[in-house]
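Chemist: This is a predicted model, with the sequence first.
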Amino acid sequence: MSYAALQEKKSELIRKALDGSVFVAPDSVPSLGALTTTGGELLPLPSGWGDLGHLSTDAAAFARATETTKVRSFGSVESTREDVTSDEITMAINAQETKKQVIGLFTGADVAALRATAGSGEVAIAKPDRPKPRYYRVLGLFVDEVEAGEIYFGRYMPRSRITEFGDQNMGEGDDPIQYPMTFTGYKDSAVGFSHRWHWAGPGWLALLASMGFDREPTTP
């Protein structure tokens, strides 16, 4: 058999994120289930979710860090056992829109009841001496497009916290004022996971067989 007969390369399965958003909600709202209908169309997000708006061209960067412990055994030059002790997924973003939700996330303040002053419209937030950890539900939703329609890539963290803030530059230059933040996902005991991947959309449905997926039979 030749290599040409053996290989299975399909350029139509190469995906890119052409657009997308990061949606955030308080952890008090119900956890998300499916993102799409049976036909692949997006379902509306429940009340309480907000789009952070424009992001930098890096959009969202997901990182996965694992730590392990290894067992060494007499007579073996390799580890004979390795156990995962830590497995965390983070999402780093650079929000570009200055608005209430983004300001609340970046300052760590509870802005639900925050109002601009009656006269000047000024908004001020004092940094607390000991900030309280605030948890959020976070959905990164990104879209590609093929002839059959849109393909959606979802990364859902039902319980996440902002664990790192980047530098904020106020100088002149090509970049706007931005709000760099990193979310870390933690297990939500109610739903049983810390991170969930989603792939869906009309374009996804059209490529299921080509990607190697069988579809569950329709319930009569």
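Modeler: Happy to help now that I have it.

Chemist: alpha carbons only for contacts and neighbour counts from here, please
Modeler: Fine.

Chemist: can you give me the strands for this protein?
Modeler: Residue ranges of the strands in the chain, as given by DSSP state E, are 19-26, 50-51, 55-71, 81-95, 135-146, 149-165, 179-185, 196-200.

Chemist: right, and the ones you listed - which one's nearest E8?
Modeler: Each of these has some distance to E8 by C-alpha to C-alpha; the shortest is strand 135-146, at 20.1 Å.

Chemist: Now the residue nearest the centre of the chain. Nearest residue, chain neighbours left out?
Modeler: The residue lying closest to the centre of the chain (C-alpha atoms, centre = their mean) is G140, at 3.5 Å. Spatially, and ignoring its direct neighbours in sequence, G140 is nearest to V22 (4.4 Å; C-alpha to C-alpha, 6 or more residues apart in numbering).

Chemist: quick one: that neighbour from D188, how far?
Modeler: 19 Å (C-alpha to C-alpha, to the nearest Å).

Chemist: Check T57 too.
Modeler: Following C-alpha to C-alpha, the distance that separates T57 from D188 is 30 Å.

Chemist: Neighbour count: the two, which is higher?
Modeler: Neighbours of T57 and D188, each counted by other C-alpha atoms under 10 Å, are more numerous for D188; the result is 17 against 9.

Chemist: Would you confirm that that one contacts R137?
Modeler: No - with contact defined as C-alpha atoms under 8 Å, D188 and R137 do not form a contacting pair (9.9 Å).

Chemist: quick check: longest helix of this structure.
Modeler: Ranked by residue count and defined by DSSP state H, the top helix of the chain is helix 100-107.

Chemist: Can you tell me what sits against it?
Modeler: In this structure, residues lying in contact with helix 100-107 by C-alpha atoms under 8 Å, 6 or more residues apart in numbering are G50, L52, A95, D110, V111, I125, K127, I162, F165, Y179, P180, M181.

Chemist: In PyMOL, how would I select the buried members of those?
Modeler: One line in PyMOL is enough to select the buried ones among the contacts of helix 100-107; burial here means 16 or more other C-alpha atoms under 10 Å:
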select buried, resi 50+52+95+162+165+179+180+181
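
Chemist: Just list the residues touching P30, thanks.
Modeler: With the criterion set at C-alpha under 8 Å, 6+ apart, P30 makes contact with nothing.

Chemist: What separation do you get for it and G39?
Modeler: Looking at P30 against G39, where the rule is C-alpha to C-alpha, the gap reads 24 Å.

Chemist: same question, I93
Modeler: When distances are taken as C-alpha to C-alpha, I93 and G39 turn out to be 31 Å apart.

Chemist: Between these two, which has more neighbouring residues?
Modeler: Just comparing I93 and G39: by other C-alpha under 10 Å the higher neighbour count belongs to I93, 24 against 10.

Chemist: List the single closest residue to that one in space, sequence neighbours excluded.
Modeler: The spatially closest residue to I93, leaving aside those adjacent along the chain, is A60, at 4.8 Å (C-alpha to C-alpha, 6+ apart).

Chemist: this is the other structure I want to compare:
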Amino acid sequence: MTTPTPPDLMADLRTELIRKQLVQAVYAADASAEAITNPFNETTGELAALPSGYVAVGYTTDDGLTFTSDLSMADVTSSQSVEPTRSDVESDVLTASYTPQETNQAAVALYEGLPLSGTGALPAVGSAWSWDRPSTPKNPFRRLLFIGLDYADDGSEIYVVKFLPRARLTSKDDEQWARSTETQRPVTFTAYRDSAVGTSCRNWVDGPGWRSLSPGSNEVQSVAITGSPTGGTYTLTFDTQTTGAIAFDATASAVQSALEALSNIDPGDVTCAGGPHPGTPVTVTFVGQYAGTDVAEMTGDGTGLTGGTTPAVTVTTTTPGGA
């Protein structure tokens, strides 16, 4: 009986997964605009063009974007327990808050409840603007797209994206005019479920830099016996280390045991499936210390096989590692 190996507490720590949103962008559209189904090019992970009608909010204050989830639970208490004996989500409300610094069409329209396009929308910057405060605000629903940008070690982009397909202004702070600070129009939007999209918030993480973090494929090699032997043994050699004799009719577990007996393969470094020989090949998947890497192809020696017609053992790589 073998003693289990204690976990390596540092093995699963990855500094490259500590991310920041170094740059943030906010885009808004009227509820009539096309919903975002995928903000990325599926092949490359680059950002795709936005549908018509989405307007940039522009610069925001350096405290960035805040997404708040207000979670409320309904507990069942019982006289026999000091803890709740049941707890269920009563409500979970998502809000998004940010403070625009620009006086542009999007920042003003979202703050004042004006349409972003069409009748009643503000014209381009530099044209005369005029609007009245309504006696009964309409407070229309919007579509909001939030994009955060970070960079991988090679400088390629990593994006975190949130899309609120049906959001409504539920709070706004004071618009202040002062010599000491820029004019700000802080807003908070609450996310509501969009029946067509099927959610109140859709999230993505993608980008060329994110895809570069993939560990790659695990290498898979196939060990086949040809010539229909009726007896004898064969051996496998991996990176100059050769196994003991493996029976001509070995099962996958027997091949795995032979490989794990090598000095350069530890238990958990290979997983064998398929078999048994000689009728069915055994597949060897390299995991553990060899996971996601391109390893040397094993070689087989079938001179110990007997019977049949010119029996032999062949090894082929069916899935290269690291691809």
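Modeler: Perfect, thanks for sending it. Owing to the predicted nature of the structure, the values given are computational and were not obtained by experimental measurement.

Chemist: Now render the strands of the first structure as CSV, adding distance to G173 of the first structure.
Modeler: Rendered in CSV, the data for the strands of the first structure read as follows (distance: least, C-alpha to C-alpha, whole Å):
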stretch, distance to G173 of the first structure
strand 19-26, 24
strand 50-51, 26
strand 55-71, 14
strand 81-95, 16
strand 135-146, 28
strand 149-165, 21
strand 179-185, 16
strand 196-200, 37
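
Chemist: Burial check on the aligned residue in the second structure for the residue nearest to G140 of the first structure, number of neighbours?
Modeler: In the second structure, the position corresponding to V22 of the first structure is occupied by V26, as judged by TM-score structural alignment. Taking other C-alpha under 10 Å as the criterion, the count of residues near V26 of the second structure is 22.

Chemist: Report the contact partners of V26 of the second structure.
Modeler: V26 of the second structure is in contact with A56, V57, G58, L144, L145, F146, I147, counting by C-alpha under 8 Å, 6+ apart.

Chemist: Just the buried ones among those, please.
Modeler: A56, V57, G58, L144, L145, F146, I147.

Chemist: how far away is the first one from P100 of the second structure?
Modeler: In this structure, A56 of the second structure lies at 11 Å from P100 of the second structure, with C-alpha to C-alpha as the measure.

Chemist: same deal with the last one?
Modeler: Taking C-alpha to C-alpha as the measure, I147 of the second structure and P100 of the second structure are separated by 15 Å.

Chemist: Please enumerate the helices of the second structure.
Modeler: Across the second structure, reading from the start of the chain, the helices by DSSP H fall at 105-112, 208-211, 252-260.

Chemist: okay, those helices, which one's buried deepest?
Modeler: helix 105-112 (a mean of 22; mean count of other C-alpha atoms under 10 Å).

Chemist: check the fit of that one onto the first structure and give the mean distance.
Modeler: In this overlay with the first structure, the average offset of helix 105-112 of the second structure from its partner residues is 1.4 Å by mean C-alpha distance after the TM-score superposition for the first structure.

Chemist: List the buried residues for stretch 37-53 of the first structure?
Modeler: Residues of stretch 37-53 of the first structure classed as buried: G40, E41, L42, W49, G50, L52, G53 (neighbour count, 16+ other C-alpha under 10 Å).

Chemist: whoops, I mixed them up, stretch 160-175 of the first structure
Modeler: Taking 16+ other C-alpha under 10 Å as the basis for neighbour counts, the residues of stretch 160-175 of the first structure that come out buried are S160, R161, I162, F165.

Chemist: Looking at these, spot the one nearest R115 of the first structure.
Modeler: Using C-alpha to C-alpha, the shortest approach to R115 of the first structure within those belongs to I162, at 23.4 Å.

Chemist: measure the aligned partner of that closest one in the second structure to K138 of the second structure for me?
Modeler: In the second structure, the residue paired with I162 of the first structure is L169, using TM-score structural alignment. As for L169 of the second structure, its distance to K138 of the second structure is 11 Å (criterion: C-alpha to C-alpha).

Chemist: Which two among the contacts of helix 100-107 of the first structure are spaced furthest apart?
Modeler: Pairwise distances across these peak at 23.5 Å for G50 and K127 (criterion: C-alpha to C-alpha).

Chemist: and E182 of the second structure, what is it in contact with?
Modeler: Residues in contact with E182 of the second structure, defined by C-alpha under 8 Å, 6+ apart, are Q101.

Chemist: which residue lines up with it in the first structure?
Modeler: Looks like E182 of the second structure aligns to P176 there (TM-score structural alignment).

Chemist: and what of T60 of the second structure?
Modeler: Applying TM-score structural alignment, one finds that T60 of the second structure aligns to L55 in the first structure.

Chemist: The nearest residue to its match once chain neighbours are set aside: what's it in contact with?
Modeler: If the residues on either side of it in the chain are set aside, L55 of the first structure comes closest to A95, at 4.6 Å by C-alpha to C-alpha, 6+ apart. Taking C-alpha under 8 Å, 6+ apart as the criterion, A95 of the first structure is in contact with L52, G53, H54, L55, S56, V102, Q178, Y179, P180, M181.

Chemist: distance of A95 of the first structure from Q168 of the first structure?
Modeler: Separation of A95 of the first structure from Q168 of the first structure (C-alpha to C-alpha): 11 Å.

Chemist: Give me the common contacts of the two.
Modeler: Q178, Y179, P180.

Chemist: Look at the first one and say how many residues are nearby.
Modeler: Right, Q178 of the first structure. Using other C-alpha under 10 Å, Q178 of the first structure is surrounded by 21 other residues.

Chemist: which one is it nearest to, not counting chain neighbours?
Modeler: Counting by C-alpha to C-alpha, 6+ apart, Q96 is the residue found nearest to Q178 of the first structure once chain neighbours are left out, at 4.7 Å.

Chemist: and what of the second one?
Modeler: If you skip the residues right next to it in sequence, Y179 of the first structure has A95 as its closest partner in space, 4.9 Å away by C-alpha to C-alpha, 6+ apart.

Chemist: Perfect, that will be all.
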